[in-house]
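> fold the following for me, if possible:
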Amino acid sequence: MILSILIAILIVFTIVFSIFLHFASEYAFKEAFYARRKTKEDSIKRLNNWGLWNEEYFENLQMEDVFITSKDGLNLCGHLIERFEDSNRYIILVHGYSANHYLHMPFIPMFLKERFNILLVEERSHGESEGKYATYGYKEKEDLNLWINFLEERKGEELFLGLHGQSMGAATVLLCGARNRKVKFVIEDCGYSSGKELMRYQFSKVDYVPFGLVYWLLNLKVKRRCGFKFEDVCPINAIAKSEVPIFFIHGDADKKVPVNMAIDMYKRRNREGDMILIVPNAVHLTSYKEKKEEYERMVHDFINNADI
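A predicted model of the protein is given here:
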């Protein structure tokens, strides 16, 4: 009798725990992949709050809408500024998760000052680009390779090409730049070193969730629905043996992507030509706002060193 009761309790516990894991992993999936995409108005409002939006300047930029098709058939949109017809200097700006190219526009004056033609891309499932899911850099790195091919074909010559990304865009430029020999330098701003460790960090904020089990189930759903696993997104491993110079930038008050990820990547590389800027009191995406002059000065020095 007692044994039967214990077995029944165990069965009930197993069922309840399985239901809990299912809903916990579904919630985690929703948080990771269904964040509301920002509109133009959302982005401009944020930039105005940060003091980084100059309406007259940005609205009068000569910007051409350009398009490519991803390997899996998605129509992807970009916005091209070719101010210097005699220059082969191009930089691609890659925004973060749930953002759009507007949030990257404050960097335009800095790179125009360095005489770069500029391509701002809309990552898959963001802005005007098609797609249901973001993949944290996994498929985005291949999209970025196609954008690089687009620019080379358009210009018709070898480029002095750089990549600048923020957050998920930073992970994307690291993954792409580490393997694409056409890339001459990478600037990553508040990017993560590992998709798995980013999930672990997010799970750590909720005490009652067992990371190992929920993560395992979440990963199964990510693989089935999105075609990748979080272990597939590992910039720290991708860049370990890459020769491309990298500038790591991060705020020490970042609560979305911990600053130690940038420090770990910089130390893992230990490569001459790399640079790192840790901005005191900067939260996610705000290093440029907090230390604009130092940011621009170090970007200038970094690019000049990469162009030797």
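> rest of the way, CA atoms for contacts and neighbours
Fine.
> other SSEs contacting the longest helix seen in the chain?
If you go by DSSP state H, the chain has its longest helix at helix 2-33. Helix 2-33 sits against helix 211-226, with contacts defined as 3 or more CA pairs under 8 Å, 6 or more residues apart in numbering; DSSP states H and E.
> next structured bit after the helix it packs on?
helix 235-238 (DSSP states H and E).
> what residues of the helix or strand that that following helix is followed by count as buried?
Next along the chain after helix 235-238, taking DSSP H and E as the criterion, comes strand 246-251. Neighbour-count burial for strand 246-251 flags 246-251 (criterion: 16 or more other CA atoms under 10 Å).
> any idea which of those residues is closest to residue 267?
residue 248 (10.7 Å; CA to CA).
> distance of that closest one from residue 148?
22 Å (CA to CA, to the nearest Å).
> cool, and residue 241?
With CA to CA as the criterion, residue 241 and residue 148 are 22 Å apart.
> who's more crowded, these two?
Applying other CA atoms under 10 Å to residue 241 and residue 148 shows that residue 148 carries more neighbours, namely 23 against 13.
> pull out the buried residues from the longest helix of the chain.
In helix 2-33, counting by 16+ other CA under 10 Å, buried: 21, 24-26, 28-29, 32-33.
> that one: what's the following helix or strand?
helix 40-50.
> pull out the buried residues from that next one.
43-44, 47.
> what of stretch 117-134?
Neighbour count says stretch 117-134 has 117-131, 133-134 buried, by 16+ other CA under 10 Å.
> same question, stretch 291-304
Applying 16+ other CA under 10 Å to stretch 291-304 flags 295, 299-300, 302-303 as buried.
> check the offset of it from the chain's centre.
20 Å (CA atoms, centre = their mean, to the nearest Å).
> which ones are touching residue 269?
For residue 269, the contacting residues are 239-241, by CA atoms under 8 Å, 6 or more residues apart in numbering.
> ok, the residue nearest to residue 47 when sequence neighbours are not counted - contacts?
Excluding its sequence neighbours, the residue lying closest to residue 47 (CA to CA, 6 or more residues apart in numbering) is residue 53, at 5.2 Å. By CA under 8 Å, 6+ apart, residue 53 lies in contact with 44, 47, 106.
> and this one, so I can compare the two:
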Amino acid sequence: MIGHYIANFIMLSPKTPREELIKIDTERGFGDAIEDYEKRWDKEPFTIASDDAEIKGEIILNPAHVHKRNKVAVIAHGITAAKEADIKYAKIFYDLGYNIIIFDERYFGESKAKYCTLGMKEADDIKRICESARERFGSDCLIGLHGESMGGASVLRMLSSFSPDFVVADCPFMDLELLIKELAYKRASILGEPARYVARLIGYLRYKYDYFKVKPIDSVRNSDVPICFMHGEDDSLINVNHSKTMYELCKNPLSEIHIFKGADHALSITEDRAGYTKVINEFIEKVERAAGI
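Below is the predicted model of the structure:
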């Protein structure tokens, strides 16, 4: 029963309505970002075919370009959400002069796919978006990625096949097998071990999907891209040790990790918006300086 629940939650996750996402972030103090998105930013819709999915999103064009190289930030949301959840992060990058790409992950929002794969195929979707960004903004454009939760894991996993200029990974998991094991034990104690194997079997038989293969930590281990990890100290879904372990494997000396006290899952920016923004601003300043911008 528990294994069945886990498999279905991964592949057929509930979807939060757009209006609810806007309402939640407005109540959390991001009304200014929502207003900029709705009333001020120049948006351009796009659709990209990726494997068996149709990915829909928006390019937010930034008029503040004063650099020789275009700058683009691709933002990936977490499970159950849609691109509206990215707006609060988009404002940080927009204020730094970046064009923004936000999109609905496969299966969520307006994007079309039979199911979510929690980072397996999402990583390929993000790679396709980055390739499209280079076609649009120039092969030498500076591309940065921000991912939250599933989005963070997907962005990190993509590093095995595409190298952006930097990554900000907010509360990502390092290994889906480990995460499922941890969550299964929380729900079922001694039954957690068999439950995760039942979930794996159901996922494979019903969806041809093996979640044991989703291991962002392997991509981090083999990448030289600067990564800024952000994680809530009190994350009750994805333990902060996932980010700590991956950070220790980072090869690029510009990589950083920041732990936000009192923050639960995906709430670091809510708990300390000013501090969160400052971290990203200073990290990007280092990356751009190294890139000669």
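> tm score of chain vs chain?
The TM-score (TM-score structural alignment, normalised by the length of the second structure) is 0.92; 284 aligned residues with a CA RMSD of 1.7 Å.
> thinking again about what came up before, which of the buried residues of strand 246-251 of the first structure sits closest to residue 287 of the first structure?
Nearest to residue 287 of the first structure among these, with distances taken as CA to CA, is residue 251, at 5.7 Å.
> wait, the closest one touches residue 283, no?
Yes: with contacts counted by CA atoms under 8 Å, residue 251 of the first structure reaches residue 283, the gap being 5.4 Å.
> how far does stretch 131-151 of the first structure stretch from start to finish?
Stretch 131-151 of the first structure: ends 22 Å apart by CA to CA.
> so where is that stretch in the second structure?
Here stretch 131-151 of the first structure aligns to the second structure at residues 113-133, judged by TM-score structural alignment.
> quick one: the matching stretch to chain centroid distance?
The answer for stretch 113-133 of the second structure is 11 Å, by CA atoms, centre = their mean.
> how about it: buried residues?
In stretch 113-133 of the second structure, counting by 16+ other CA under 10 Å, buried: 113, 115-130, 133.
> so which of those belong to helices?
Filtering these for helices - DSSP H - leaves 122-130, 133.
> among these, which two are most distant?
Among those, 122 and 133 lie farthest apart (CA to CA), at 16.5 Å.
> show me where the stretch 1-150 of the second structure has strands.
Under the criterion DSSP state E, counting those that start in this stretch, the stretch 1-150 of the second structure contains strands at 42-50, 53-61, 71-76, 99-103, 142-148.
> now the fourth one against strand 42-50, angle please.
Interaxial angle, strand 99-103 of the second structure versus strand 42-50 (axes from the mean of the first three to the mean of the last three CA atoms, to 10 degrees): 50 degrees.
> show me what strand 99-103 of the second structure is packed against.
Using 3+ CA pairs under 8 Å, 6+ apart: strand 99-103 of the second structure touches strand 53-61, strand 71-76, helix 87-94.
> try the last one
Other elements packing on strand 142-148 of the second structure under the criterion 3+ CA pairs under 8 Å, 6+ apart are strand 71-76, helix 150-158, strand 166-170.
> mean shift between the first one and the first structure?
Compared with the first structure after the fit, strand 71-76 of the second structure shows a mean deviation of 0.4 Å (mean CA distance after the TM-score superposition for the first structure).
> okay, and that strand goes to which residues in the first structure?
Taking TM-score structural alignment, strand 71-76 of the second structure hits residues 89-94 over in the first structure.
> ditto for the last one
Across the first structure, the stretch matching strand 166-170 of the second structure (TM-score structural alignment) is residues 185-189.
> which outside residues touch the matching stretch?
Taking CA under 8 Å, 6+ apart as the rule, stretch 185-189 of the first structure contacts 161-167, 170-171, 173-174, 177, 244-250, 285, 287, 303, 306.
> repeat for stretch 294-304 of the first structure
110, 114, 185, 247, 273-275, 277, 287-288.
> stretch 66-79 of the first structure too?
63-65, 80, 119-124, 128-131, 142-143, 146-147, 150.
> if you set the cut-off to 6 Å instead, what comes out?
If you take CA atoms under 6 Å, 6 or more residues apart in numbering as the criterion, stretch 66-79 of the first structure is touched by 63-65, 119-122, 128-130, 143.
> can you lay out these as JSON lines showing distance to residue 99 of the first structure?
As requested, these are exported to JSON lines (distance: CA to CA, whole Å):
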{"residue": "63", "distance to residue 99 of the first structure": "19"}
{"residue": "64", "distance to residue 99 of the first structure": "20"}
{"residue": "65", "distance to residue 99 of the first structure": "18"}
{"residue": "119", "distance to residue 99 of the first structure": "16"}
{"residue": "120", "distance to residue 99 of the first structure": "12"}
{"residue": "121", "distance to residue 99 of the first structure": "11"}
{"residue": "122", "distance to residue 99 of the first structure": "9"}
{"residue": "128", "distance to residue 99 of the first structure": "11"}
{"residue": "129", "distance to residue 99 of the first structure": "12"}
{"residue": "130", "distance to residue 99 of the first structure": "14"}
{"residue": "143", "distance to residue 99 of the first structure": "17"}
